[in-house]
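>>> Just the structure for this:
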Amino acid sequence: MGPNRAKGDKDPAEWMPPAKDATCTYATDWVTAKLRWNLTVDGTEARALRTIAASCPDATVTFKLAP
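Just a heads-up that it's a prediction; the model follows:
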């Protein structure tokens, strides 16, 4: 089973890509999508994202709100 099938609809608190070098990109893309579409984040998801962000000092989130 490939990584995308294993992920299903899990958030970063439940699943991260197996390739460690993809962690920051995946988390940044996740946050960008949440902000762009004004989606909610639950407490567990927010804690996981903060933990991941702490190991991604060069990551930047840039987004434009969806129309």
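>>> Please make it C-alpha for all contacts and neighbour counts, starting now.
Noted.
>>> Any figure for the gap between Gly8 and Met1?
Distance of Gly8 to Met1, given as CA to CA, to the nearest Å: 11 Å.
>>> now the other sequence, so there's something to compare against:
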Amino acid sequence: MSAWAAARREAYTSHQDASTSLVAVTARTNRQKANQDPTTWMPPAPSATCRYLTEWTATKLRWGLNADQPEIDTLNVYAGGPCPESIAHCLPAA
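Just a heads-up that it's a prediction; the model follows:
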């Protein structure tokens, strides 16, 4: 992202046009997650896990962001386990 033009960085940080971009959570949950990815953090409500992973994946795809191997491994574990029916839908970012 550091190589992105200023307009693209601004679009990424405020891409409110994607319904999955912003999910209301408590301040406590937001602090707990901080800048962690699915490798080290999952939503406290197990019922939210598949949605979180699907939206995480959609955001990565939408913006052409890379995932490191531990992140990919975690996503694969959930895709092959509790979230086999989850599908990430996204449109490429402008």
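>>> Could you get me the TM-score between them?
Here the TM-score for the pair of chains, by TM-score structural alignment, normalised by the length of structure 1, is 0.93; 67 aligned residues with a CA RMSD of 1.1 Å.
>>> coming back round to it: same drill for Gly8 and Met1 of structure 1, tell me which one is more crowded.
Shown here are Gly8 of structure 1 and Met1; by other CA atoms under 10 Å, Gly8 has more neighbours (9 against 5).
>>> Now which residue in structure 2 aligns to that one?
Gly8 of structure 1 maps onto Ala34 in structure 2, with residues paired by TM-score structural alignment.
>>> what does Thr13 of structure 2 align to in structure 1?
Counting by TM-score structural alignment, Thr13 of structure 2 has no partner.
>>> Asp68 of structure 2 versus Thr13 of structure 2, what's the distance?
Distance, Thr13 of structure 2 to Asp68 of structure 2, by CA to CA: 21 Å.
>>> start and end residues in structure 2 for stretch 34-44 of structure 1, please.
Taking TM-score structural alignment, stretch 34-44 of structure 1 hits residues 60-70 over in structure 2.
>>> Contacts for that stretch, please.
12, 39, 90-93 (CA atoms under 8 Å, 6 or more residues apart in numbering).
>>> ok, 7 Å please
39, 90-93 (CA atoms under 7 Å, 6 or more residues apart in numbering).
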